[in-house]
Every structure is written in C-alpha cells, then in structure tokens.
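[1] sequence-free structure coming up:
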C-alpha cells in the first residue's frame, strides 16, 4: 500500500462527503459542528497559558509597591501613589490617588495625563457602573469628576473596576502611600512549586480536556449507518474492503477539516464575546486569547488525523459486502477483559506515587497524566459493554419502553457513544472535587477574626480625631456597634538614639467599653490607665512601668514625650476582635496626653446589621468620607491561599466551558440520531403510533444509557478520587453530596438537551417524512 493510493482514496472520500446532495451536506455539516465545538474549546485551552502570562504581565507593569529601603527621595521625576481599593457589592474596585511631584513624574499604564484634584480617569466598566442607577452608593464613595478613560494597557481585564484620581497633600508616612519613579517591578523570584497544587493543576487540565477529545471522536462518526450503506454500494462497483475503509476515513476527514474551519470561526466569535464577559470576577481582553502557534498547529494536525484513525478503528470489526453491511445482523458480544486493562493500567501508573504528599518532592507529571487519561478512557471502553449487557436483560413494558429497549439492543454502541462524553466529564469532576475537598484544609484556614463581634475593620490615618470618627460610624445606617481604639508605640529612647538596649511597648487608647474588648478590667472610668500583660510581640511593658520614666512616641516629623504616672495596675489581656492579644499601656481618653492625637492612628471595628440592605456599602461610604486613605477590611471566616484559590477559580471557569460544550455537542448528536431515524419515525406515525409514545421512547433511549453512564462515572470518579487522595497522603473519604451533585448536574444537562430536541422530533414525526426521490 503506497502513499499515493492512500491519498487518492482519502480524496475520493472527501469528494463523497460534499457530493452527496442535501443529505451529504447535512451529514458533513453536523459532523463539522460537533468537531468545531470541540476545536473551539481546544483553541481556547491552547490560548490559556498566554492569558495567564498576559494578565500577570499587566499586573506587574502597573505595580506601584515599593519597600522602605528602595523608596526614592523627592525629585522632579517622582510620584506619590495612595491605595484606595474598596469593594462594592462583593466586587473589587481598584483605586489609586496620584500626586505628581515634578514635571517628569511617571504616568501609570493606560493613562494619558494626570487628573487634577477632584478629577479621575476610570475603567470603561466602572464608568458604566457609576452612571447607572445601581451605582448611586458607589458614587458617594468615589465622588470625583470623570475626565477620561483608562485604556487597555492599564487594566488586567475588560470588566475590571478601577480608577485613578488626582490628589494633593499626600505623605509617604500615611498608610498605603508610596513614592515612585516608575511603575512596574522586576519579576520576583519564582515561588517554590507546591507539589499538591501542581498535581491539582495537571489533573484539572487533563480532566477538562478529556471530554473534548471524546466528543470530537464521537462527532466524526455521525451518520455511521447511512455511510455504511453507501460503502456497500462502493463494494458493488468493485472496491475492496481496504479501499472502502479509506474512503470512509476520507469522508470523516472532510467533516473534521470543515470542523476546523467552523471551530476557528467559533473561537474568533467567542474571543470577541469573552471580552464582554466576567466569570467569578475574572475578565479578559480579546487580545489575550492568542493560541500558541505550536499548539494551534498541533490541533490542526491532530483533529483530522484523529478522524481518520477513529473511523478506521470503528470499521475494523465491520464487514462491508456488496449487498449490505454485516452490522445489520446480531453483533458479536463485546469482550470485557481488554476493557478492564485500561483502568488497571491507569491505576498501575499512579500507584508508585501513593503517599507522596507534600514532603516527598514533585509528582511525575507524565505518570499522572497517563494514569488519569487511562482511567477516564476506561469509562469510554467499559460503557458500551455495560449498556449492551444491561439492555439485553431488560424485560417487557409499555410500547414506548419496548421501542426504546429494542432500539438500544440493536444499536447499543451508538447510544453509548452519545453519552461517553458526559460520563467522562462527570467521572473527572467527581475525582477533582474529592481531591479539592481532601486538600482544602491545607490551603483554607479559619481566620483569627471574631465575626461575632465585628465584620469590618477600618484603619484610620494619624491625625484623624477618633472620637468624631466613631460617632460618624455610630450614626451610619446599618452599623450596630462601634469599637474604636487609637494605637501607637512607646519606647524609652527616641529613634535617633535607639540601640539594642532600647525597650518599647504598645499603647492603645479607647473608652472603657473599647478597652474591655482587649483586657479584663476590674473597674474603669475615664482618666484610668492600665498595663496589659505582655504578648509575644510586646513583652517590655513591665520594664517600662516605672513612675516618672520618660517614654517617647513619634512619627516621621514629631516626637512626643510622656512620663509614666504612678499606680498603674496590671490587667490580663484578652483577644481583641481581630484575634490578637495586646500588651503594653491601655489608656482612656481622659488619660491620653493631648500631643498624642497627632501621632497615633486608629482602628475601628464595626458590627454590621445584615438585615439592612447595603449595610456594608453605607459603612464603606462613611469610611471614605472620614478620610480617603482610611483602609476598610471586610472580614471573612476563612483565609485561602491565593494560588489555591486561583486554581479553584480556573476549575470553575473551565467546568462552565466544558458543560456548555457538553450540552451543545449532545444536542447536535441527538439531532443527528433523530435525522437517521426520520423514516422509521414517519413509518410508525403512519401506522397510527401516538406522538406521545414516540416522544417517551426517545426519552427512554436517552435516559437508560445516561443512567448507566452516570453510575459507571460515579464508580470510576470515586476510585480516581480515592487514588489521588492517597497520592497526596490524605485520608480517603467519599463526600456523597459531591458525588450526587456532580451526577445530578450531568443528568440536568442531558434533560435540558432532551427537552430542546423535542420540537425537531415532533417535526420529524410526520407521514410526509416517507417521501423520497
């Protein structure tokens, strides 16, 4: 067999695919749509590494952080930048105040000119929000006049909420204020890879892409029964068995090539749509979605090659003779032994990494990918055998049931092919969710904050009267309780003469109610001073509690002296709302020296009444009105590793894309099956079969293999999840709620697809469907 004959036969198959009239074009079109959906998702996957790199590059390019040792002196090329980030209805808003200190001050990326004081430039998404009715509360917090728009280089995503506002009077000793000579920082030293997180990433990518490959393999076999009848006609005019198989492979390749074109169109369309979408606060620019040329070329070569290979493998067990196809007779029973080898081989590849966890180095990524792939491919191999065995034993029932069962008994392979993708997706999802649940405790910790006492913490800059601030918060709608404390640091020598022998401790100022939140007080009245027992960060308090001892508190420009009075009682510290233990001096307002007001900063803890709509927004608006540099922090019950959170977010976004592909591909597959049975359905209607009966039979034909597929997916998914948990040295536990939810999602997708296929089914159930030419 030479290459010339192969190319001639494949080319003949390509011609047949498009020369079969309306029937041929419909068949090729359905194949192309199915393949195209898969190709679009493969191109998206090929573009994802570039998206991650580009987002990180944009974030680095606009970075405005400096360390104290690196902060430059004031010059004509310096810029003061203050961070004023906030949140609005759980969405992050990036805010910066800019004060150029000279004509050569650096402009942030995406900004053409510095806004004047009281003006700002905003992202397109923030502009839309501020000018909408829903942005009224945010406009009160960001009251600057809009004079321009931040362009794409200054934003990491098209839907990001961000602004740059002009300011004056900023100081580098204010919280969140930095002096810059340029934006952007050198790439930091890469973090040491976490083996478990690398494993999560590798398994996630494998699990998300595997259903795509399964759907493409199924799509190239659309129209199999009609194709086999055409191949029998080829045998009648003299073609041998090998030639007919190559012609069939050429037809499949034609559909795959057309699918590549459609997939590219789908991808380019989706690329533009992606620029207007936001999923889990993640948005991108269309320019980010540029697949790697090498990966795009791999997709372009692999898809047609896979179409040829799948077709040749599918026809290997089919005898095509001049007078028909042997497949029409009772097929040989499928063998089980070789189907079990695939998942067993996958388990064998994963077994050497059992118990490795986080302490034994990185997992072998090739073994991980190979093992997971073989286990998931095992689903596609076992499902046809399972469907064949089960439907062969199904008994009698109603007419709809009998029609469905008989159809499944005659073509169980076709039914299994249709649900292979959903079964693989569900199996992978169950395994991933088990793995995430197992390692979650390593990367998600309970926060130290006491949410029963406060839910928002506001840092108030130095010089802001704390008593007035507390009253403003008390008058704010939705604020139930306010705890206000001023903070500073006392030492027995000013910083200019400090040495290793210098001692220091904290000082906190608040009314008696606030001080009782940080220490056990025997009694308290305004004018009292206490000394809290030392903590790990403040152990020098008893050393400094000597009557008449001179202590110093200072900021960048001011040094204030205070003499320790006699008779300060020692009290026991308790955890404050933020979960910390305070040591040092505790003062009531009447005992605080007047000069302290300008050198202590404030911390305000707010308890919010969640029954009040937008209570958080009212509190944040008050914080911004008190001082634009006030830093509110929304407390959460848990603290999650950023890298782990990003992987989990990636899984959610990827799962949404794969589910969309599953639904669309199943719908195309269902429509192709209905088209194949058009004359059969029309014949049954012509003989008086009720449309309701036929509709129920189609539903049963879908429900039975889907039910079997989900059962098999649950078994394989739980097995794979248990193996992955043992690999990470975590105890094996099955969260049945996760298993049921994943299978439920798969069942819902299939149910929706079935409902969407009913209208075309009703149109096909007409006697005129028997008409032919």
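    That came in fine, so what should we check first? These figures come from a predicted structure and were not determined experimentally.

[2] going forward, measure contacts between C-alpha atoms and count neighbours the same way
    OK.

[3] which residue is nearest the centroid of this protein?
    Per Cα atoms, centre = their mean, the C-alpha nearest to the average position across the chain is that of residue 649, at 1.9 Å.

[4] So that residue, which state does it fall into?
    Following DSSP: H, G, I helix; E, B strand; the rest coil, residue 649 is assigned to helix.

[5] Who are the contact partners of it?
    Contacts of residue 649 were listed using Cα atoms under 8 Å, 6 or more residues apart in numbering, and they are residue 280.

[6] The nearest residue to residue 207 once chain neighbours are set aside: helix or strand, and which one exactly?
    Once flanking residues are discounted, residue 207 sits nearest to residue 428: 5.2 Å by Cα to Cα, 6 or more residues apart in numbering. Of the helices and strands defined by DSSP states H and E, residue 428 is found in helix 412-443.

[7] can you tell me the helix or strand for residue 664?
    Assigned by DSSP H and E, residue 664 belongs to helix 642-676.

[8] now that helix, how far from the centre of its chain.
    In this view, helix 642-676 has its centroid 14 Å away from the chain centroid, taken as Cα atoms, centre = their mean, to the nearest Å.

[9] Now do that helix and helix 412-443, the angle between them.
    Relative orientation of helix 642-676 and helix 412-443, computed by axes from the mean of the first three to the mean of the last three Cα atoms, to 10 degrees: 170 degrees.

[10] another one to put next to it:
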C-alpha cells in the first residue's frame, strides 16, 4: 500500500510528457482546498470567539456584596447619545484607597481624568465626535485594555470623579469587586439561533468552493486514465490503481490544507480592522477548537480524494489502455426531492405563525428551511437540465452539437453550475430582505410639529439646563413636560395610561392639539400595532400611581373632566401613542407623585446642528443630564448606512464566489475539450468550421447556466416571501443588483468560452489526428 501511495505522490508532481496537466491539476486542487480551509477555519472559530467575549463580560460583572479588605467603588453609568452614534461612559469614584479597579484599567482615573477604549478614541478624534468630546470634558490619560472590552469595537469611556459628586445620585451603584465565581459561569459559546443564521451564509460560500475542489481534483481525467492503464500493463491491480489515483489527489489536498492554514493566519490580523455595522473583533479571539481543526483536516482532503475515486466509478482501466465507460445509472431523485421538500415544509410551516411573533422556533425554521431549499434547488438542477435537453431537437449545427452532448452527459456541467445557483439564490434572498427593510417606512406616526423638537433632556438639574440653553443662540424655545402614570381608581393595579403634563405650547410639540387652553385634556389613540388603551371616560375617577421597588403605590385621586379631545395616533409623535396629555389647570391643584421632568428643545435651522449645540451647551452639567435626539431624527441615516454596507458586502461576496464558480466552469470546459480532442479534430477535418465548434462549446455551458439562473431567481424570491411575511415587510426587489449578479453569471460563460478558444484551435489541427 505504501508503495502505491508513493507512486501516486510521484505521479502527482511528475508524469513525464504530461507533467503540465498534472501540475495544473495540482495547482488548482491546492488553490480550491486552500480557499475552503480559509473559509472553514474562521467559521470554526466563532464558538471560541463568543466564549472569549463571554469570559470578558463575566469578568466585568460587578459584585455588590462587601468584600473583606475592599473599600467601596461608586459607579454611575452614563449613556451618551450623539445622534448617529453613542458612547457608554462609566463615572468612577473610589470610596477609599482599596477600592476595586475595573478590568481593563491600570488604576482608577482621578477626578477630571478620562480613560477611553481605542474605538471611542477614534470616534472622539473624528469630526462627528467633536460635540461628544466637549460633553465629556476632562483630560484623556489612558486607553482601556482588552479585559475591559467585550468586543474590539466597544466605545467605552471611564470618567474619574470624587465620591462626593456621585455617591448620592439615585442611579449610583456601590461595587466591591469584579468577576463571578467559576461555578456561576455560563461557559459562553454560540447559541443555536446564531448558528442557524450563519448556516445559509456558510452554504452560499462553501458550496461553490467545494464544487471547485471536486472539479479540480478530476482535471486531466483522460490522461490520468491512460497513465493508470500503463500501470496495469506493468502488473498493477485495479485496487492498487485506485490507491495511486487517491495519492495523486492527496498531494494537492495536503498542500491546500497547509496553504489554507497559512492564509487564515496571515489574514487573521486584518479582522481587527474590519468594521461591520459598528462591530469589530479581536483577531486573537479567532482560534478554532482543536476538535474542529482535526475535523477540517480530515474532511477537506477526504473530499478531494473521494472526488478522484468517485470519478473512476464507471471506468474500467485495462492493461492495453482501453477505457470502457459503463452505462450511466438512472439518477436517484428521492434524496434530492427530500431536501427540497423538507425545506419547503419548514418555510411553509412559518406561514401559520403570527406575524412578528419573534418566536425562536420560527427563526430556526426560516433559517434551516432556507438553507435546505438552497441546497435542494442546487441538487435538482442536474435533473432539470436533463429533462429540458431531452425534449430539445433541431436547431443550428452548433446548437445540436451542444444539446446532443448534454443529452449524453449533462451531470458534470450541471453540478458545476449548481454553485452558481446557490450564489444567485442566496444573493437574491439576502438582498431582497435588505431592500425590503430599507424601503419600509418606520413603524408608527411620522407626524412632526411645525418647529420640530431637536433634543430631549432628562435629569436632576433641569433648571440649570434651562439657563444654559437660554444662552445658546440656535435654541428658540425650551418646553418642560412632566411624565407620570394614571390608573383607574377601582382598577387596582390594572393597566392605565401614561400621562404627560405641560402647558399648551409644550404639549403642542407632542401632538396636533388644534385649539388648546389651560384646563384641557387630550387622549392620543393607539398605534397600528398596539392594543387600544382603556378609554378615558369623562367623569371617571382615576389615581396617579408611583412605584417603590417595582411595586405600585396608589397616589391622589383625580376625576377625568368633561370634554376630553381625542387625537388620532398619526397626528402625534409615535412615542406618545396611547397617552393622556393634560394641561396643569385640569389637575385642580393635585400634585402627582413620582414624576419625571423632561425638557424639549426647539430651534430654527437644521435639527441635527441644534441637537449638537444644545448638548454642548449643557455639557457643564455632565452626567447629571441625559441628552438624546428625538426618535427618528437619525433613523434613516443609520438604516441607509446599514443597507449600503450590507449591499456592498453581499455584492463583493457574490462576485467572489461567482469568480470561483467561473473558474470551475473554465476547468470543466478545458477538461471536456481535452477529452474530446479526437472527435473535435475529426469534425474539423470533415469541414466543420472552428466557429461552429466554438459556439457548440458556448451553448454547452450556456444551457445549464441559463436554466440555473432562472431557477435561482425563482427560488431566491420564493424563499424570501415567507421571511418577508413573518417580518411584516413588503417585497422590494433590488433589480440592479440581481441584474449585476445574473449578468456576471452570463459573462462567466462568455469569458470561459473565449479563454478556451486557443485550446480548441489547437486540438482541431490535423496533427491531432496523427494517432488515428
């Protein structure tokens, strides 16, 4: 056995006068296996990456129980919304010299000092982060280390303060340590939902690459079979011949395995520079588990070797060099239909689920069903091509040559084109989803007052904020509104109303009031996807309620006055649907408990510029105030950025995999021309023009590709429909991108044909008939 394998290894890199074919097969197999390994190793690292992130997250978990020898650390979370981005700031103040230090910091920042993460530093140094930098203030003295970050892209800021500044704040936490006991650790790891979402992407990327590997490993089959026949003449048995063929493919597979591993290690440092929707990762977290590495090391070379041996299944290698092909067996269809039907049933079952129910089971069914349907459609393509060409007759000579060849054997070409089908259908699926999201109007009302609100403020120092805002020239008005909760007097803890209390000018920033005077009450209706609120009946008794440790406490009673004005939800900002708007005069002197005061800032000019100006104006108040833009101001910008990123990524990935599939088509065309060089030379000698043979080669590839493109478009749209229905989105096809991807598939056929013309011209020379 060892001698057979060594002989195969020698033939893989030698082979006498046909060493060029052997070397090309070796290079293509090595390249294909390397690309597969380079894709599989990052996928195999996802579980480790999630586990590392979980470990760092658990290490940052604060311990509120007093620890021996530890002084308290006062901690206050400060979420800084900058409109199109945000920072997660944490204000720290030691309660003594032995206060614990959070992971990622060498020491606690002193008052006025700031420590930032690398991603936060990049943002604060940019033009977009200038106003946020002004709000934080202080001096940046250091950088947060990796232990203080869950992901590399986390925008984390630690701000130093004194204990007197924050220990009496309502949201301040007292911390005595960090980390959780190993017995309470969750262990991390990828969850099944994430795994299910990754599955369709992996299928789109891997199927064409695996087809490329199998195609490359079977290149030069005719020459290899003649060489194996020569070995039979020397006394090598049929079983030994198969071992030699396996060893030939094993060289390229092992070389590809090493090259793929090297490619993964070389590209891994670049992972830290990628920014996907604001997410960045630590390159060193991408470490595949040794179990998966062993699995990949056995699977991928085994695939290449198996493809080479599988190619000899209907070939009998005789000592005299006669290669007899057995009758093609009938195509087994049961497993192909089983995959497609299983996927269709999973997708169809989701039609019974309630729209936007957010059920994990439905998400898994959609992910698994779409993956199975993608694979099933690719598996059914050879059968579809076979049935179509069987019913074609007549046509030009080039057309008849291509159709007759496909009637005799269409499986190989169809299997190669299956990679194109998966890519096209997957691209259509993902791009249709992205397009539907980008063209869907935001949920709820889009109403805005004549002078839109540019900023909202909430905190303990609102009077000082009003004084600071009055000095900002771009701010024209500041309105105060008080929020509280109202319940039916006899309803106990039943669901009641959210209440906003303010003068007419303030409430006019929340809804279209029409006429308004002090003493009026307005009831805003429910949004399209919300349950109708309990009706506010005139003369009905209600109670204001407050909460203590999550438990409601009944407050003063109030009678709903006559003349409540009903306002439709689409004539108010979306966040006040199902809300009562009350002017102070309607309360009759009642002081509701547990209220939250808010300021709403309006101005003239660009709302985004006013928001930044207002945020900078109140920056001296620091973490005592939360400042954020109104809902929807930056929503379209964020959505457009996400859509553009998704579209670019999908187009790049699709074109890359299409290039791999096109290379598989090229190898297939070269192999077919080489195998049929004598019949082609005979046709040329009989007077058939080279142009007819070239067009025949074109149609032989174009027919399976055309069938595949049609199947891909239909399947891609069909798979998308249940997902869109469940997500409550309208169908929106990105015709431009679908046209680009389909056009690239057609272009692959034309380029393949052009590149094979020199070989076709060479094999049709009369010299090729000399052996006859």
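    Yep, that arrived. None of the values given here were measured: they were computed from a predicted structure.

[11] How close are the two chains, by TM-score?
    These two chains, once laid on top of each other, score a TM-score of 0.70 by TM-score structural alignment, normalised by the length of structure 2; 710 aligned residues with a Cα RMSD of 6.3 Å.

[12] Could you check how far the residue nearest to the centre of structure 1 is from residue 325 of structure 1?
    Spatial separation of residue 649 of structure 1 from residue 325 of structure 1 under the definition Cα to Cα, to the nearest Å is 50 Å.

[13] thinking again about what came up before, can you name the next helix or strand after the helix holding residue 428 of structure 1?
    strand 444-446.

[14] Give the other helices and strands that the biggest strand by length in structure 1 contacts.
    In structure 1, assigned by DSSP state E, the strand with the most residues is strand 479-491. Packed against strand 479-491 of structure 1 by the contact rule (3 or more Cα pairs under 8 Å, 6 or more residues apart in numbering; DSSP states H and E) you find helix 466-474, strand 504-509, helix 512-515, strand 550-554, strand 601-608.

[15] Ok, which of the ones you listed comes nearest residue 724 of structure 1?
    Distances from residue 724 of structure 1 to each of these were compared using Cα to Cα; the minimum, 42.0 Å, belongs to strand 601-608.

[16] how big's the offset between that closest one and structure 2?
    The superposed strand 601-608 of structure 1 is, by mean Cα distance after the TM-score superposition for structure 1, a mean 5.0 Å from where its aligned residues fall in structure 2.

[17] Name the residues that touch that strand?
    For strand 601-608 of structure 1, with Cα under 8 Å, 6+ apart as the criterion, the contacting residues are 453-464, 466, 470, 478-488, 577, 615-616.

[18] Provide a PyMOL selection command restricted to the buried entries of those residues.
    The PyMOL selection below is limited to those of the contacts of strand 601-608 of structure 1 classed as buried (16 or more other Cα atoms under 10 Å):
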select buried, resi 453+454+455+456+457+458+459+460+461+462+464+466+470+478+479+480+482+483+484+485+486+487+488+577+615+616
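
[19] what residue of structure 1 takes the place of residue 36 of structure 2?
    Residue correspondence to structure 1 (TM-score structural alignment): residue 36 of structure 2 is matched to residue 38.

[20] And that match, how close does it get to residue 216 of structure 1?
    Counting by Cα to Cα, the gap between residue 38 of structure 1 and residue 216 of structure 1 amounts to 6 Å.

[21] Specify which residue of those two has the higher count of neighbours.
    Set side by side, residue 38 of structure 1 and residue 216 give different neighbour counts by other Cα atoms under 10 Å, the larger being at residue 38 (31 against 27).

[22] So the more buried one lies in a helix, does it not?
    Yes: assigned with three-state DSSP, residue 38 of structure 1 falls within a helix.

[23] For the stretch 151-300 of structure 1, which segments are assigned as strands?
    161-166, 177-180 (DSSP state E, counting those that start in this stretch).

[24] Any chance you could list what contacts the shortest one?
    Under the contact criterion Cα under 8 Å, 6+ apart, strand 177-180 of structure 1 has outside partners 64-66, 71-74, 78-83, 106, 170-172.

[25] Residue 722 of structure 1 versus the nearest residue to residue 439 of structure 1 once chain neighbours are set aside, what's the distance?
    In space, residue 439 of structure 1 comes closest to residue 730 once its chain neighbours are excluded; the distance is 7.2 Å by Cα to Cα, 6+ apart. Using Cα to Cα, we find residue 730 of structure 1 at a distance of 9 Å from residue 722 of structure 1.
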